[in-house]
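A.B. asks: Provided below are the primary sequence and the corresponding predicted coordinates.
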Amino acid sequence: MKELLSIMNVESKSPEKEWVSHPRKCPICDTSYGGNCIAAYSLPQYSQYGNNIENYLLYVLYHCNYCNKLFLSIYNKERFSEKGYQLEISVPRDYHSIDLPESIRALSPMFEETYNDAYEAECHGLNTVCGLGYRKALEFLVKDYLIYKEPNEADKIAKMPLNAAIQQKIDDKKIKVLAERCAWLGNDEAHYVRKHEEYNVSDLKDFLNAITSYINTELLVEKAYKIERK
């Protein structure tokens, strides 16, 4: 949701007004944000060799009604961009581990550990490395799922490249599509050139969470089939 903020330009000492999107969550209590802006300040950023303005940084102090604490959100706006201010980070960030379904934790303990390590990195603003962690978590989840389905093929599956495992071993079309796209986006986090520039870590997480949900549903259905009527 966007709000028209009254912003003070630190350099010119002049007031400005601009529409800015609220953070989706409070970084301290991890609750959907519902609060108000306390203050907002903008500051132009100049090129290293010259007086040309390259971008603007916006610092917004928010109050969270849920935990009754203050946090700071930092936004960036490129000089000639029509997108306006884009949220970069909100601080301070308190780390809360993700409570994954019990069936997923039992299926792949390393997925749970790796996913939460990546999430902790993301919570601390380590945006250049958390994507790699989610990509690694994907591999643990996919391979442990496939080994669960084909225990006699465990050694072969463990040594397969992730893409080969996805293409050759996953039967469910929805899981296959999600895993394939998730791997593509994960690979972008590891390489110099991004092949899918319109997507980011948030999309990678969305796909990974969807895969987790589908696998969890499959495991719960199997559990339900084992219940006999009495």
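C.D. replies: Cool, the structure landed.

A.B. asks: going forward, measure contacts between C-alpha atoms and count neighbours the same way
C.D. replies: Fine.

A.B. asks: based on its surroundings, how many neighbours for A224?
C.D. replies: 10 (other C-alpha atoms under 10 Å).

A.B. asks: an error on my part: the question was meant for V193.
C.D. replies: Counted with other C-alpha under 10 Å, V193 comes out at 10.

A.B. asks: give the contact list for it.
C.D. replies: For V193, the contact set (C-alpha atoms under 8 Å, 6 or more residues apart in numbering) is empty.

A.B. asks: what about it, which SS state?
C.D. replies: At V193 the chain is in coil, as set by DSSP: H, G, I helix; E, B strand; the rest coil.

A.B. asks: tell me the spacing between it and I211.
C.D. replies: As judged by C-alpha to C-alpha, to the nearest Å, V193 and I211 stand 26 Å apart.

A.B. asks: so which strand or helix has C130?
C.D. replies: Per DSSP states H and E, C130 falls inside helix 127-149.

A.B. asks: give me the contact list for that helix.
C.D. replies: 107-108, 110-112, 114-115, 117-119, 121-122, 153-154, 157-158, 162, 165-166, 169-170, 179, 182-183, 186-187, 189-190, 201, 204-205, 208, 212, 215.

A.B. asks: buried stuff in stretch 214-221?
C.D. replies: In terms of neighbour count (16 or more other C-alpha atoms under 10 Å), stretch 214-221 has its buried residues at 215-216.

A.B. asks: the structure to be compared is supplied as follows:
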Amino acid sequence: MKQAITFSTGYSTVKTLNLNIPNICIHCHKEVGFILKSTTDYNYQTDTSVAVTFLCPSCEKYSVYEYNGINASQQIARLVDYSYTKQISTHLPKNIEKVSADFVKIYNQSQTAEAYNLMDICGVAYRKAAEFLIKDYAIRKFPEDEETIKKDALGQIISNKLNAFPKIQNLAKATAWLGNDETHYVRKHTDKDLADLKAFLLAAATFIAADYDADEALNFINK
């Protein structure tokens, strides 16, 4: 979107540039109409770039955009292509990566998708993370059935391999149900949402990590 923006030159004059203004906020990633808040001064003798500060009306955060390639005779202004990335902090139970390194990797990617407001795909990603966690846990408990566990549906694994671990089984079942809702056209469980899916998944991971620690303690005692 083009917008005419005026810059002070510092000599009681102004320079107007017709700039290409982005319409996607770098913070909330929504399509918005930015509110112009401030501009840098422009000295046509020394400056070849300017900067503009905008306010997002949706998340109320500021963004600064730089334009370069400006000269006195031609009003050329190119938007500088900055790359912005979010810092994602993941807090998973200790040692869970020893049960399923793939779960940790996929969970981190799921959090990244959610942080960038990709709400139509992050739930599917959490559902995939849950499958890797539960299947890797089942393989750890039943290594002789590894190939069957890899191929069977997640629901079968939960029903057939987690009977001895009812709390994990219940959490895994709830996670799978809500995860399936994230992949289907019509939701079955309209009273639950993504936050519930994540809560059940993290609780399952906590129990699984604790079970790993208990096995490690048993091995230590037996030695």
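C.D. replies: Yes, it's here. Because the structure is predicted, anything quoted here is derived from the model rather than measured.

A.B. asks: overlay the chains and give the TM-score.
C.D. replies: Between these two chains, after superposing, the TM-score reads 0.61 (TM-score structural alignment, normalised by the length of the second structure); 149 aligned residues with a C-alpha RMSD of 2.7 Å.

A.B. asks: helix or strand right after the helix holding C130 of the first structure?
C.D. replies: Where DSSP H and E defines the elements, the next helix or strand beyond helix 127-149 of the first structure is helix 154-159.

A.B. asks: related to what we said a few turns ago, among the contacts of helix 127-149 of the first structure, name the ones in helices.
C.D. replies: 107, 110-112, 114-115, 117-119, 121-122, 154, 157-158, 162, 165-166, 169, 179, 182-183, 186-187, 201, 204-205, 208, 212, 215 (DSSP state H).

A.B. asks: hmm, which of the contacts of helix 127-149 of the first structure are the buried ones?
C.D. replies: 107-108, 110-112, 114-115, 117-119, 121-122, 157-158, 162, 165-166, 169-170, 179, 182-183, 186-187, 189, 201, 204-205, 208, 212, 215.

A.B. asks: how far does the helix or strand encompassing E18 of the first structure sit from its chain's centre?
C.D. replies: Here E18 of the first structure sits within strand 15-21, counting by DSSP H and E. Distance of strand 15-21 of the first structure from its chain centroid, counting by C-alpha atoms, centre = their mean, to the nearest Å, is 26 Å.

A.B. asks: distance of the residue nearest to the spatial centre of the first structure from C130 of the first structure?
C.D. replies: Centroid-nearest residue in the first structure, with C-alpha atoms, centre = their mean: S202, separated by 3.7 Å. Counting by C-alpha to C-alpha, the gap between S202 of the first structure and C130 of the first structure amounts to 11 Å.

A.B. asks: contacting residues for T212 of the first structure?
C.D. replies: 104, 141.

A.B. asks: so what does it match up with in the second structure?
C.D. replies: Aligned by TM-score structural alignment, T212 of the first structure pairs with A205 of the second structure.

A.B. asks: again with E139 of the first structure
C.D. replies: Match for E139 of the first structure (TM-score structural alignment): E131.

A.B. asks: what's the answer for E153 of the first structure, then?
C.D. replies: Per TM-score structural alignment, E153 of the first structure is aligned with D145.

A.B. asks: distance of the residue lying closest to its match once chain neighbours are set aside from I158 of the second structure?
C.D. replies: Spatially, and ignoring its direct neighbours in sequence, D145 of the second structure is nearest to I139 (6.9 Å; C-alpha to C-alpha, 6 or more residues apart in numbering). I139 of the second structure sits at a distance of 12 Å from I158 of the second structure (criterion: C-alpha to C-alpha).

A.B. asks: equivalent analysis for S38 of the second structure, please.
C.D. replies: For S38 of the second structure, the distance to I158 of the second structure equals 57 Å [C-alpha to C-alpha].

A.B. asks: how about Y116 of the second structure?
C.D. replies: 31 Å.

A.B. asks: same thing with I208 of the second structure?
C.D. replies: Between I208 of the second structure and I158 of the second structure the distance is 13 Å, computed by C-alpha to C-alpha.

A.B. asks: and what of A101 of the second structure?
C.D. replies: 20 Å.

A.B. asks: got it, and K15 of the second structure?
C.D. replies: In terms of C-alpha to C-alpha, K15 of the second structure sits 68 Å off from I158 of the second structure.

A.B. asks: ditto for Y137 of the second structure
C.D. replies: Note on Y137 of the second structure: its distance to I158 of the second structure, by C-alpha to C-alpha, is 11 Å.

A.B. asks: returning to that earlier point: in the second structure, point out the residues matching the next helix or strand after the strand holding E18 of the first structure.
C.D. replies: Next helix or strand after strand 15-21 of the first structure toward the C-terminus (DSSP H and E): strand 35-46. Using TM-score structural alignment, strand 35-46 of the first structure corresponds to no residues of the second structure.

A.B. asks: and strand 35-46 of the first structure with strand 15-21, angle?
C.D. replies: On the basis of axes from the mean of the first three to the mean of the last three C-alpha atoms, to 10 degrees, strand 35-46 of the first structure is oriented at 110 degrees to strand 15-21.

A.B. asks: strand 35-46 of the first structure: how far from the chain's middle?
C.D. replies: 24 Å.

A.B. asks: the residue nearest to M110 of the first structure when sequence neighbours are not counted - how many residues pack around it?
C.D. replies: By the measure of C-alpha to C-alpha, 6+ apart, the closest residue to M110 of the first structure outside its immediate chain neighbours is F140, 6.4 Å from it. F140 of the first structure sits with 22 neighbouring residues when counted by other C-alpha under 10 Å.

A.B. asks: quick check: F140 of the first structure vs I147 of the first structure, distance?
C.D. replies: 10 Å.

A.B. asks: next: W19 of the first structure.
C.D. replies: 50 Å.

A.B. asks: more crowded one of these two?
C.D. replies: I147 (19 against 13).

A.B. asks: doesn't E198 of the first structure lie inside a strand?
C.D. replies: No. Checked against three-state DSSP, E198 of the first structure lies outside a strand; its state is coil.

A.B. asks: which position in the second structure pairs with it?
C.D. replies: Counting by TM-score structural alignment, E198 of the first structure lines up with D191 in the second structure.
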